[in-house]
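1. The following block contains a protein sequence and its predicted model.
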Amino acid sequence: MSYEIVKKENSEITIQATVGKDEFEKAVKSAYNKNKGKFTVPGFRKGKVPQSIIEKQYGEGVFFEDAVNDLLQVHYEKALDALEITPVARPDIDVTEIGKGQDLVFTALVTVAPEFTLENYKGIEVEKINVDVTDEMLDTELEKTREMNARLISVTDRAVQDGDTVIMDYSGFLGEEQFEGGTAENQELVIGSGRFIPGFEEQLIGKALGSESEINVTFPEDYQAENLKGQSVVFKVKINEIKFKELPELDDEFAKDVSEFDTLAEYRESIKKELEESSKESAVAAQRDKVLEAVAGLLTVEIPEKMVDAEVDGMLREFDQQLRQQGLSLEQYVQFTGGNLDELKSNMREDALARVKTGLVIEKVMEQEAIEATDEDVEAELDKIAELQKRDKEEIRKLFAQDNFEYLKSNLKSRKTVDFLVDQAKLV
């Protein structure tokens, strides 16, 4: 076999691989042995039909596809190794020569990362991010805690008001027919939450406890159910309960109930310290992002579309996993939001391009500054992971040793590179 580069243009390399005829014939023979049981020819038992007879009846290329698939998988990887090429996306492969008693020749159009040099990244000016904890932030946190500790008090002497929680039965009608999904019993709804169709909640204001009424609304034109898009419907609603939210007083007793502190002043001070710590962490992360964004802005090289496509696919897989953890599928999400997969990919494209650029500059700075992950770095990281996960360090070591610590070292090198860029940046 032989491998060679036949064309190189920007970030696309065309390689040609030639597989000798003997190896090709051997692959065809293997394909025959795997598939001969599928062929029936009069005069022969199933699975016993000679290769030559099958090829005569079905064409000499009947086993070529399976043979080629097996060979491509092996020789594409060998060609990349031999030519020292690192692809960044799936290749476009084309078989150019094939036939009985001849070599198999195929070409692969491979996308690689663009070649570039990076300068002026040391001392790059970046806006300094400061996050100060304000009284408004403290008040917001306290209000969240009050909301969490609020009580719902039943109302019997007045009608529904904005902000109330109502417990209701309802049935939805399109014309004279009830429509699917439009009926519920003892459904809880906070008036003003915007959970229901526009106009529904507003019409409940002023309704009395135990009252039965008709609510007229129109479904949005982009509603997910085709039969209800833009349709005017009627909901027959009965108010079973009305409740209002009673917030606890913001005093020392409140502080004792929700914390380990005896006074509101002490509790407020503890929240301030927590906010300062979390704000500091957020500022550090935001500062790193700002520095990376600035360094990525130094790139003038054209980014291959296939690199962005591959990043979008990766982001889509990440999003799909996040949805599944919440009990949703990607298909359900698309349906609920009234969009489609192409729109979702398009919306991810700008972020995907930014991620590709960030990855490229990190790799380039890592290379130019010869940043490595030392044994001491690895040991320190193993200690940190073991402490965070409350697991034995040797157990963690065995886990990462499976790939000779390459995954761990790669992450450490990237992190050290970003640390280097942040240290070198001029914060203004």
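-> Arrived safely. Numbering: from 1, shown residues only.

2. okay, CA-based contacts and neighbour counts for the rest of this
-> Noted.

3. Run through the neighbouring helices and strands of the host helix or strand of residue 139.
-> Using DSSP states H and E, residue 139 sits within helix 135-148. Under the contact criterion of 3 or more C-alpha pairs under 8 Å, 6 or more residues apart in numbering; DSSP states H and E, helix 135-148 touches helix 264-296.

4. Which positions in the helix it packs on come out as buried?
-> Within helix 264-296, the residues that count as buried by 16 or more other C-alpha atoms under 10 Å are 264, 267-268, 271-272, 275-276, 279-280, 283-284, 287-288, 290-296.

5. alright, now check it against this:
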Amino acid sequence: MAKDKKKAVIVAAAVFIVGILVGIFAVNGYQAVEKKKEAKKEEEAEANYVAEECVTLGEYKGIDISLVPTDEDIQIEVDSLLEEHTEYEQKKGIAEEYDTVYAEFEGYVDGKKQESTCGRENITIGSGDWLPGFEEAFIGVKTGTKIKFSVDVPEGVYGDPELDGHTIDFKAKLLYICGDPIVPEYNDEFIEAISKYKSVKEYNAYLSEKLEKENVEDKLEFAWTQVLDNSKVNKYPKPLMKAARKEVLKGYYDLAEIQGYTRDEVFQSVGCEDEQDFKDTQLEELAQDTVKEGLVAEAIANKEGLRYTEQEYEDFVKEEYEFNTDSYDTKKAYEKENRDYLQRTVLMDVVKKWLGENSNFVVSEEKGA
């Protein structure tokens, strides 16, 4: 009898505990369902965003845009010139990964020499600047040694049907391993030796004129950049951020496919360890930049009554599809998957053109500003 009572107590306790657990799971399940409902409602609400509420536009009409190169712009050009003419201590030995070597090379496709694959260059082993397998061919090679190796060229790399999709057979000679850099001094003697100009002053004037000409050609981008800087995002709609993250990643995936690299190799080229590191450190900011451009363009278009025509959209879709025929069977399939990007970009182009007509571009006095 005592055993039966004890058994009954245990059963009752078990039933009680099960009842509590069922209640807890029921409550948690209900809360989870409610959270999903709330998240869905929030996402639907944000999908119907109003651009003017999400972004505060700064000045954008009739603003002054300077196209005159700054001293910093000129210095960047000078630094690039000095880097181009920098020589290195010439070391002998066996090349290792991360060494910079100086080599001469010639490329052949089916026995025919291809001039665009020939040259003498500094090659940093492991930089990823060359075709996959090119840099690695010099690892373990002794200076003065001639080598032969082959590299497969992915489609779209050169834009040359005689090279893209083919195998290039290289003949190369490792001339020396680069030691400490020997940077030339930026003075009149240097300028006279490498150009038709007689002095630093003359060359700087040439750089200023060249850069300003380039700035004039890119004036719409200068205006757009300043308008973006003048504007502030109040809210990044979740659906736009989700689409932007996907778009940014797809751009890098496509780049990897075109260049014949792995995805991680492409992300390493922008300073990340791998794709996950990129997602953790850079993706969010790039997605926000993408969303900001779209919001600013849409807000200005709404205020100024700007729209793109059906023909402008169709022309742009056709142009973009021509670069993506390997990834999509039809133009319609490409347009369907990339519609948000295509519509946003066409609208931005319309806004940029309008800004170009409604901005004051400042050039040098010599050009008659």
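-> Structure's in. What do you need? Everything quoted here is computed from the prediction, not taken from an experiment.

6. TM-score, when you put one on top of the other?
-> TM-score of the superposed chains, computed with TM-score structural alignment, normalised by the length of the second structure, equals 0.44; 230 aligned residues with a C-alpha RMSD of 5.5 Å.

7. hmm, back to that, list the buried residues of the helix holding residue 139 of the first structure.
-> Neighbour count says helix 135-148 of the first structure has 138, 141-142, 146 buried, by 16+ other C-alpha under 10 Å.

8. Toward the C-terminus, what is the element adjacent to it?
-> Following helix 135-148 of the first structure in sequence order, the next helix or strand is strand 151-154 (DSSP H and E).

9. Quick check: next helix or strand after that next one?
-> strand 165-174.

10. And residue 408 of the first structure, how far from residue 19 of the first structure?
-> Using C-alpha to C-alpha, to the nearest Å, residue 408 of the first structure is found at 38 Å from residue 19 of the first structure.

11. got it, and residue 183 of the first structure?
-> 66 Å.

12. Residue 387 of the first structure now?
-> According to C-alpha to C-alpha, residue 387 of the first structure stands 53 Å off from residue 19 of the first structure.

13. who's more crowded, those two?
-> residue 19 (19 against 12; other C-alpha atoms under 10 Å).

14. which helix of the second structure spans the most residues?
-> Longest helix of the second structure, by residue count under DSSP state H: helix 2-47.

15. what's that one packed up against?
-> By 3+ C-alpha pairs under 8 Å, 6+ apart, helix 2-47 of the second structure packs against helix 238-259.

16. Give me the buried stretch members for the lengthiest strand in the second structure, please.
-> The longest strand of the second structure (DSSP state E) is strand 167-182. For strand 167-182 of the second structure, a neighbour-count test (16+ other C-alpha under 10 Å) marks 167-178 as buried.

17. Kindly report the same for stretch 380-395 of the first structure.
-> 382-383, 385-386, 393.

18. any idea how far residue 297 of the second structure lies from residue 345 of the second structure?
-> 9 Å.

19. Which one of these two is surrounded by more residues?
-> The residue with more neighbours, out of residue 297 of the second structure and residue 345, is residue 297; 25 against 17, by other C-alpha under 10 Å.

20. wait, doesn't the more buried one sit right on residue 351?
-> Yes: using C-alpha atoms under 8 Å, residue 297 of the second structure is in contact with residue 351, at 6.2 Å.

21. From the buried residues of stretch 380-395 of the first structure, which land in strands?
-> In strands, judged by DSSP E, none of these are found.

22. Return the distance of the closest residue in space to residue 419 of the first structure that isn't next to it in sequence relative to residue 51 of the first structure.
-> Of all residues not flanking residue 419 of the first structure in the chain, residue 288 sits nearest, at 8.0 Å (C-alpha to C-alpha, 6 or more residues apart in numbering). Computed as C-alpha to C-alpha, the residue 288 of the first structure to residue 51 of the first structure distance reads 64 Å.
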